[in-house]
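Trainee: generate coordinates for the sequence data below:
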Amino acid sequence: MPLATTRRAGLVEQVIEQVRSAITTGEWALGERIPTEAELATTLGVGRNTVREAVRALAHSGLLEVRQGDGTYVTATSEVSGAVRSLCGSELREALQVRRALEVEAARLAAVARTDAELRQVTELLTRRDAAGHARKFEEFVRADAEFHLAVVRAGHNELLTELYRGISEVVAGSVAATSEKDIAEGTVVEHVGHGGLVEAIAARDPDRAAAEAAGFLDELLHEHG
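Mentor: Below you'll find the model as predicted:
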């Protein structure tokens, strides 16, 4: 990842900003190990102490996790996501309860505010998700499913809700993926967890039905993990 050469003043702050940008733009993906301290120091033309301070600050805000003897990994895509992750910990049920609150309202907003382009994107992502599910392609299904739900949330045009949702989705993604593994392996995940009704409600600009469809899916997950 080519990073801009830093200026002499405020080096730590500049390194923090460039590393944050690499994370928020997806240059370094969630769960990915970032370059080593030495590599970053060389790339940026700064001392290793400067890099160390920047990484420490980003770890404190929840974007990075330093794993001794292994490396430093991306654990959140923003400070908001990092804070949500810290608050939720690993409690799947609590995360799902909050996700339900956000996703139901997001579905309602999407039905009202979505554009034609956003509806096409949501529809295309659902098609990709379902195709991966039928083909029993686990990683493709999980990725497309996450992209689908995020696209629905974004279609509501509420930036704060979108950022909060991203934080929750990062917390539950791994655990939810694990709960779907059996259905994906058997090729039944689309029948068990379908989202066609949600897309139809958004297309029809029916906020009440969209909210009900989103609630139904998440209520099933909560029942499974009661």
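
Trainee: from here on, contacts and neighbour counts on C-alpha atoms
Mentor: OK.

Trainee: against A83, how distant is R56?
Mentor: Using C-alpha to C-alpha, to the nearest Å, we find R56 at a distance of 16 Å from A83.

Trainee: look up the closest residue to I202, ignoring the ones flanking it.
Mentor: A111 (4.1 Å; C-alpha to C-alpha, 6 or more residues apart in numbering).

Trainee: and the next helix or strand past the helix or strand that contains that neighbour?
Mentor: Using DSSP states H and E, A111 sits in helix 92-113. Next in sequence after helix 92-113, counting helices and strands by DSSP H and E, comes helix 116-134.

Trainee: for that next one, buried residues please.
Mentor: Using 16 or more other C-alpha atoms under 10 Å as the test for burial, helix 116-134 gives 118-119, 121-123, 125-126, 128-134.

Trainee: what would these look like in JSON lines with distance to G156?
Mentor: Listed next are these as JSON lines, based on distance: C-alpha to C-alpha, whole Å:
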{"residue": "E118", "distance to G156": "10"}
{"residue": "L119", "distance to G156": "11"}
{"residue": "Q121", "distance to G156": "13"}
{"residue": "V122", "distance to G156": "12"}
{"residue": "T123", "distance to G156": "15"}
{"residue": "L125", "distance to G156": "16"}
{"residue": "L126", "distance to G156": "17"}
{"residue": "R128", "distance to G156": "21"}
{"residue": "R129", "distance to G156": "21"}
{"residue": "D130", "distance to G156": "23"}
{"residue": "A131", "distance to G156": "25"}
{"residue": "A132", "distance to G156": "26"}
{"residue": "G133", "distance to G156": "26"}
{"residue": "H134", "distance to G156": "29"}
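
Trainee: another sequence for comparison is provided below:
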Amino acid sequence: MSSSPSPPPSPLGAVRPSPLVEQAAEALRARIAEGYWPVGTKLPGETTLAKELGVGRSTVREALRALAGAGLVRPRQGAGVFVVATEPAEDWPTRLRRAAVTDVYEVRMAVEVHAARLAARRRTPEDVTAMQLALRGRRVASTGDDEAFVDADIAFHAAVVAAAHNPVLTDLFMEFVPVLRKGLVDLLALTGLRVQEPNTADEAHEALVRAVADGDPETAAAVLTAELEDPFGG
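Mentor: As a prediction, this is how the structure comes out:
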């Protein structure tokens, strides 16, 4: 005996006048999330959707473009628009904010240690000066609170990464900064590490500058590896 058919879904309903694209996209996103259009399903045409939503075809087109950008739908040339996911894809910054600090920190080590090697090979006199100034700024910040010190510490590490002259490494490091900053500030507050040593790991930072300036990639990598394995993490 066959089961009775499911009741038809309620109409999408016309959206309010503004902002039309955002409202149209949200209405379509909700229908996808409800499973009305499962993954692999072809969406109705623009004309049909426009009629249901009470908007123009151009608004539907922009809404579908927004859903495609979120990873929910994908157009196929000559075939239409198909559902490929029921939840929007998270962008990189969002994923980093949700990641465990320890996971981010492991990737930070890989990025920075490699950057230190490159920096020792590629540094310019201006890069060395920038690192020396950042080291001086870190020392000055050691007399301030934990947040100021962490900011100065991150600025120092950013100067080392910049000396690698690889824009991808630089951008990747900067994506980590918000998560790193919060994690390091929280760790200092928890451990009270700077109570006894306000300018913690200063010697390691100075050794790193010296190794990069001397063009010694392996020493630079070794110094930074040891530094980042410290509970404060440099």
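
Trainee: list the contacts for the residue nearest the centre of structure 2?
Mentor: Nearest to the mean C-alpha position of structure 2, counting by C-alpha atoms, centre = their mean, stands P93 at 2.4 Å. Counting by C-alpha atoms under 8 Å, 6 or more residues apart in numbering, P93 of structure 2 touches E175.

Trainee: same thing but at 10 Å, please
Mentor: 99, 175-176, 178-179 (C-alpha atoms under 10 Å, 6 or more residues apart in numbering).

Trainee: same check on E106 of structure 2?
Mentor: Neighbour list for E106 of structure 2: 228-229 [criterion: C-alpha under 10 Å, 6+ apart].

Trainee: counterpart of it in structure 1?
Mentor: In structure 1, E106 of structure 2 lines up with Q97, judged by TM-score structural alignment.

Trainee: got the buried residues for the longest helix seen in structure 1?
Mentor: In structure 1, assigned by DSSP state H, the helix with the most residues is helix 159-186. Neighbour counts over helix 159-186 of structure 1 (16+ other C-alpha under 10 Å) mark 161-172, 177, 180-181, 183-184 as buried.

Trainee: and it, how far out from the chain's middle?
Mentor: 8 Å (C-alpha atoms, centre = their mean, to the nearest Å).

Trainee: what helices or strands is that helix leaning on?
Mentor: Helices and strands touching helix 159-186 of structure 1, by 3 or more C-alpha pairs under 10 Å, 6 or more residues apart in numbering; DSSP states H and E, are helix 79-88, helix 92-113, helix 116-134, helix 138-154, helix 189-192, helix 207-224.

Trainee: A22 of structure 1: which of those is closest?
Mentor: helix 79-88 (13.7 Å; C-alpha to C-alpha).

Trainee: was I right about L160 of structure 1 contacting S81?
Mentor: No. With contact defined as C-alpha atoms under 10 Å, L160 of structure 1 does not count as touching S81 (11.1 Å).

Trainee: quick one, the helix holding A111 of structure 1 and helix 138-154 angle?
Mentor: Between the axes of helix 92-113 of structure 1 and helix 138-154, defined by axes from the mean of the first three to the mean of the last three C-alpha atoms, to 10 degrees, the angle is 50 degrees.

Trainee: picking that back up, now the contacts of P93 of structure 2 in TSV, with distance to R31 of structure 2?
Mentor: As requested, the contacts of P93 of structure 2 are exported to TSV (distance: C-alpha to C-alpha, whole Å):
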residue	distance to R31 of structure 2
A99	29
E175	33
F176	35
P178	34
V179	34
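
Trainee: ok, those residues vs V21 of structure 2, which is closest?
Mentor: E175 (29.5 Å).

Trainee: ok so, going back, how close does the helix holding A111 of structure 1 sit to structure 2?
Mentor: Once the two models are superposed, helix 92-113 of structure 1 sits on average 0.5 Å from its counterpart in structure 2 (mean C-alpha distance after the TM-score superposition for structure 1).

Trainee: how far is that helix from where the chain is centred?
Mentor: 14 Å.

Trainee: stretch 141-158 of structure 1 too?
Mentor: That offset, for stretch 141-158 of structure 1, works out to 9 Å (C-alpha atoms, centre = their mean).

Trainee: could you do stretch 112-125 of structure 2 as well?
Mentor: For stretch 112-125 of structure 2, the distance to the chain centre is 23 Å (C-alpha atoms, centre = their mean).

Trainee: surely V73 of structure 2 meets A25?
Mentor: No. With contact defined as C-alpha under 10 Å, V73 of structure 2 does not count as touching A25 (11.3 Å).

Trainee: which one's more surrounded, those two?
Mentor: Set V73 of structure 2 next to A25 and count neighbours by other C-alpha atoms under 10 Å: V73 wins out with 26 against 20.

Trainee: which residue is the nearest non-sequential neighbour of that one?
Mentor: V83 is the one closest to V73 of structure 2 (C-alpha to C-alpha, 6+ apart), at 4.4 Å.

Trainee: same question, T200 of structure 2
Mentor: R194 (6.4 Å).

Trainee: so the one you found versus T59 of structure 2, what's the distance?
Mentor: 56 Å.

Trainee: show me the common contact partners of V73 and A25 of structure 2, please.
Mentor: 64-67.

Trainee: out of these, which is nearest to L49 of structure 2?
Mentor: Of the shared contacts of V73 and A25 of structure 2, the one sitting nearest to L49 of structure 2 (C-alpha to C-alpha) turns out to be L64, at 10.3 Å.

Trainee: nearest residue to that closest one in space, please, no chain neighbours.
Mentor: Nearest to L64 of structure 2 is A25, by C-alpha to C-alpha, 6+ apart, at 6.7 Å.
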